[in-house]
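give me the fold of what follows.
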Amino acid sequence: MTPHPTIPPEGVRADHAIVATGSPLAAEAARAVLAEGGSAIDAAIAADAVLGVVEPMATGIGGDMLAMIVPPDAAPLTYNGTGRAPAALTADLVEALPARRIPDRHPLSLTVPGAVAGWFDLHARFGRLPIARLLAPAIALARDGFVVGPICGREWSVFEGVIARDPVAAALYRAGAVPKAGETFANPGLAAVLEAIVAEGPSAFYEGEPARAAERAARSHGGVLAAADFAAHRGDFDVPLATRFRGLDVLECPPNTHGLAVIEALGALEPLPLERDDPATMIAAVKAMAKGFETAKKTVADPAGNTVATVVVDRDGLAITLMTSVFKRFGSGIGVPGCGFVLQNRGSGFSEPGHVNGPGPGKRPYHTVIPAAALKDGRFHAGFGVVGGAMQPQGHVQLLIRIAAWGEPLQAALDAPRWRFESGMELAVEPGTPAPLVAAFAAAGYVEPTGGEIAGRSDFGGAQFVMRTPDGGLVGASDRRKDGTVLGL
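Presented below is the predicted three-dimensional model:
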């Protein structure tokens, strides 16, 4: 990979507060909130709402949320805002499907979106500024339009076929004439829904027209998601999983996510020398990751997806890694009439009936989103997230090797080429990987994967990373694989 075009190898320095996120528009919204005295959670909500407008193929109010929060004076905690399957999703419906699994973008893949409730749950506990202030930038961008970013424009074109299958999504996202990078796109329907959420709270979404319209959309395709499923949604706070790695306490989200895979892999790697110039280091990491996935599969399934990540630290030291997602690009591809968003397809993360991760009414499926953090001497040291489904835990492991074990500069570590384990002996290797390492992978028996959805499999992710520096300052990095940036105060 070539270096990030605007961020130096060591990352962006900040004295007081910082945000790393996947869009300059989101970063600007977050920094403005921080400058006005908003908390890290306020800034993350503002950024996330903007991301739902400007990256509709990745996230939005039709998707889920997870967060890792590290308060300056209290124990870390996670927030699980993943939605549940419809009450009418019974095992017999899935038994009748090919391979006894819910396919990607099938009408039975629809699950309740948890992002909106997540904004309010986090804000109730950690917010300072009014929700109206936090959602104002997103509302303005949706109503008045925004300039489509380069990577966003590319993905819009690549996944045009997904939105073309549904007349609502096709009209909303301009299938047949999708916006290109540099063009302006507006979403007045989404702006109206966000304004209603500001005026009425989360009930405007979970008990109002969006829920009813989502039911109509689902039923029109043969799905079973109902407005009553929206009304029943609840998110919850939990305790992170943790493991030691190179002097850090690495924090990951518990099930129903695959954060456990990171914990298992880092635990296996911690006793090893992990020499920087020895290809055996990355071969060991691949093997550890594969075993981590196997452990995770005892309780979860085997999907891949797309997500957005925002990391914020405020002046008081409160830190959050917040991630939201509609799963695959453009989620289910099923648009909600008049509301400006598509529904996620997390139900395709269920395994076959009878598996511990098998489908069931009101059940949360396996989830790929894993916002993370690390402590040093019991205090916040880093917050980070990597988007890209099964790439997420693998990105965590590779970045922690580079940063914590090898001491690489932060942005340089994010810019470095990655690998992505698929299954068996399939290993995708990103262009730019040093030839000796490529040869070592081949000698170990690994082969490039074949097939799979473009930018789904063999997607090398997009990371956002913030660290506390030894002098008490902050440094942030943003993955060049996305349109994002880092801004500080």
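
make it CA atoms for all contacts and neighbour counts henceforth
Noted.

please report the distance of the residue nearest the centre of the chain from Thr59.
Compute the mean C-alpha point of the chain, and by CA atoms, centre = their mean the closest residue is Thr307, 3.2 Å away. Relative to Thr59, Thr307 is positioned 6 Å away (criterion: CA to CA, to the nearest Å).

which neighbours do these two share?
A shared contact of Thr307 and Thr59, defined by CA atoms under 8 Å, 6 or more residues apart in numbering, is any residue touching both; here these are 324-327.

which of the residues you listed fall in strands?
Among the shared contacts of Thr307 and Thr59, the members falling in strands are 324-327 (criterion: DSSP state E).

contacts only, for the spatially closest residue to Pro188 that is not a sequence neighbour.
Among residues not flanking Pro188 along the chain, Arg143 sits closest, at 4.7 Å (CA to CA, 6 or more residues apart in numbering). Shown in contact with Arg143 (CA under 8 Å, 6+ apart): 186-188, 190-191.

what subset of the residues you listed is buried?
Buried members of the contacts of Arg143, scored by 16 or more other CA atoms under 10 Å, are 186-188, 190-191.

closest to Ala46 among the residues you listed?
Of all these, the one with the least separation from Ala46 (CA to CA) is Ala191, at 14.1 Å.

measure that closest one to Arg143 for me?
5 Å.

using the three-state scheme, assign the residue nearest to the centre of the chain.
Taking DSSP: H, G, I helix; E, B strand; the rest coil as the rule, one finds Thr307 in the strand state.

neighbours of the residue nearest to it when sequence neighbours are not counted, how many?
Taking CA to CA, 6+ apart, and ignoring the residues beside it in sequence, Thr307 has Ser325 as its nearest neighbour in space, at 4.3 Å. The number of residues packed around Ser325, counting by other CA atoms under 10 Å, is 37.

can you check Arg234 too?
As a burial measure, Arg234 scores 16 neighbours (other CA under 10 Å).

wait, it touches Phe120, no?
No. Applying CA atoms under 8 Å as the test, Arg234 and Phe120 come out as separate, 11.2 Å apart.

compare with the first, here's sequence two:
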Amino acid sequence: MRERDFMKPGKSVAIAENAMAATSHPQATLAALDILRAGGNAVDAAIAAVALQGVVDPHMTGIGGDCFALYTPAGGKPVALNGSGRAPAAADAALLRSQGMTAISDLSVHSVTVPGAVGAWDHLSSTYGRIGLDAILQPAIRAAREGFTVAPRVARDWSRYAGRLKAHEASVRQFLPGGRAPSVGDRLGNEALAATLEKIAREGRKAFYEGEVAEDIVNTLKALGGLHTLEDFENARPDMAEPIAADYRGFKLMECPPNGQGLAALIMTRILEGFDLGEGRLSDADRIHLLAEAAKSAYRQRDLYISDPDTMCVSVEELLDEHRIAAIRSKISLDRASDPTALDMPVHKDTVYVSVVDRDGNAISLINSIFAAFGSGIYAEGSGVLLQNRGSGFSLQEGHANVIGPSKRPFHTIIPAMLFQDEKPVISFGVMGGQYQANGHAHFISQVVDRGFDVQMASDQPRSFFTEGAISLEPTIPEDVRRELERRGHKTRIADEPLGGCQAIMIDHARGVLWGASDHRKDGIALGY
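Now for the predicted structure:
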């Protein structure tokens, strides 16, 4: 592991012996740590953290969104949880096209899929947790009822995306008090959300998917022309599956199977394994170039094939076939950019990611999202639920793998991950940031495996992302690198906001030590004891 240069700005990797949590908000990390110290396990702590973030990070996540998780019990095999919601049973692409739509707007009522987060939390808690939802949800309930102070990155994003709320009076009343976004240090609460969280704490999933909460959400959506019914909510259930995986230089990268884009991350890492990315072997321009070339192919295949697994026409095994990967790799030149192909999925969306490892060695990688900033902007005021717009990831194109249909799950960008070695988890990690996430996984893993960075240093490295026909570069990437990329034929742009947000925990099995990282691009922190 490379040593950090303490003369340069940055922060040290967090170190702990017993347990650790890494989140993108300090209060969420503290909530997880409190649960761990009080006897809860990794699952309990992760749900506590993400539920609290649904209160203090309302533009990013909440009970109106979806959830995916990878969980590896100590000494056991990893399992994948798919807590993504489905379109209404009445959803029909032809119907929407007949109304003049060519795509589903991310502010449309038709972008709202049935939220899957609460069902996922309930299943994780009842199956793998230790202390129950009543104890787990208390930090979130307190924050919603007593109020919370707005953190710096949260305030920045809140102000930047406040316009997404302005079409709905109820949303403005709750999230834009006095007609404006709250500033850093302002205090805000949500009594209606506190009451709903209390019901979920007492009754579990039933409190959300049946009764007055579900009725409030459905009535809110129907008033806007939505096709949702109470039956759609009653039928909502998470799915469990085996993770999908690909080898990378003696490690195994584990991802959730489709409808998430984890498969694209696996395709990228398989492509990159064919190049020597060791420290000192390539220039910064070389690394960015190769990452972009791998992304072009992996994301194109993602957009063509990844959808609800019940409707996918190409298997995971076919897309990861080594002959197929080798053929893609053989077309990549180190000297010239290939022709860019525009990605046809929604661009940059908002999410929160949590990683927790407990004192028994249980590890969870969990991600929760309402997709775009403030989701659909639609707020069910009686229940305090801000609704996601994950359905904007559906296509209206007849014959497309991801075309909207009855009770169908849309393509998903959110992907938790774990890296294994010798059948043991060695890093539980995620890189928030909509489309960027698959690219972020490949970049992060290469920084650790190829360059020898610890997880915090790997997270700190400047980022790039090929999207919409050009490489988006964080402004920390030198101008001479940008010029070299353009010489090779790439179009470039300077990113107008940070690319993604990483949280990670590395497990040093030999020494019994945990290494934690939280991205400087967010407000968060990694802490352990």
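
let me see the TM-score of these two.
After superposition, the two chains reach a TM-score of 0.95 (TM-score structural alignment, normalised by the length of structure 1), with 482 aligned residues with a CA RMSD of 2.1 Å.

if we can go back for a sec, between the contacts of Arg143 of structure 1, which is closest to Ala138 of structure 1?
Lowest distance from Ala138 of structure 1 to these (CA to CA) belongs to Ala191, with 7.6 Å.

which SS class is that closest one?
Three-state call for Ala191 of structure 1 (three-state DSSP): helix.

from Ile18 of structure 1, how far off is the nearest residue to Thr469 of structure 1 once chain neighbours are set aside?
For Thr469 of structure 1, the nearest residue in space outside its immediate sequence neighbours is Val475; the separation is 6.7 Å by CA to CA, 6+ apart. Look at Val475 of structure 1 and Ile18 of structure 1: by CA to CA, they are 8 Å apart.

list residues touching both of the two?
Residues touching both Val475 of structure 1 and Ile18 by CA under 8 Å, 6+ apart: Val466.

quick one: which of the two has more around it?
Neighbours per residue (other CA under 10 Å) separate Val475 of structure 1 from Ile18, with Ile18 holding more: 30 against 26.

doesn't Thr485 make contact with that one?
No. Counting by CA under 8 Å, Ile18 of structure 1 does not reach Thr485; the two are 10.8 Å apart.

Gly528 of structure 2 corresponds to which position in structure 1?
Pairing criterion TM-score structural alignment: the partner of Gly528 of structure 2 within structure 1 is identified as Gly488.

Provide a list of residues in contact with its match.
So Gly488 of structure 1 contacts 12-19, 31 (CA under 8 Å, 6+ apart).

helix, strand or coil: sort out the counterpart of Lys296 of structure 2 in structure 1 for me.
Taking TM-score structural alignment as the alignment basis, one finds that Lys296 of structure 2 is matched in structure 1 by Ala290. Reducing the assignment at Ala290 of structure 1 to three states with three-state DSSP gives helix.

tell me how many other residues surround Leu473 of structure 2.
Neighbourhood size, Leu473 of structure 2 [other CA under 10 Å]: 24.

and what of Ala27 of structure 1?
One way to gauge burial is a neighbour count; for Ala27 of structure 1, by other CA under 10 Å, it gives 30.

in a helix, it, correct?
Yes. Ala27 of structure 1 sits within a helix when classified using three-state DSSP.

list the contacts of it.
Contacts of Ala27 of structure 1 were listed using CA under 8 Å, 6+ apart, and they are 19-21, 47, 484-487.

how about 10 Å then?
Ala27 of structure 1 makes contact with 18-21, 33, 43-44, 46-48, 50-51, 310-312, 484-488, according to CA atoms under 10 Å, 6 or more residues apart in numbering.

trace Ala46 of structure 2 over to structure 1, please.
Under the alignment defined by TM-score structural alignment, Ala46 of structure 2 corresponds to Ala44 in structure 1.

that match against Thr310, yeah?
Yes. The pair Ala44 of structure 1 and Thr310 passes the contact test of CA atoms under 10 Å, sitting 6.3 Å apart.

give me the common contacts of those two.
For the pair Ala44 of structure 1 and Thr310, residues contacting each of them under the criterion CA under 10 Å, 6+ apart are 19-21, 26-27, 30, 67, 320-323.

in strands, which of these appear?
Secondary structure from DSSP E places 19-21, 67, 320-323 of those in strands.

please settle this for me: is the residue nearest to Pro188 of structure 1 part of a helix?
Yes. Applying three-state DSSP, one finds Arg143 of structure 1 inside a helix.

that one -> structure 2?
Under the alignment (TM-score structural alignment), Arg143 of structure 1 maps onto Arg145.

do Ala117 of structure 1 as well
In structure 2, the residue paired with Ala117 of structure 1 according to TM-score structural alignment is Gly119.

make sure that match is actually in contact with Glu210.
No. With contacts counted by CA under 10 Å, Gly119 of structure 2 stays clear of Glu210, the gap being 11.7 Å.

okay, the two: which has more neighbours?
Each of Gly119 of structure 2 and Glu210 has its neighbours counted (other CA under 10 Å); Gly119 has more, 26 against 15.

done for today, thanks.
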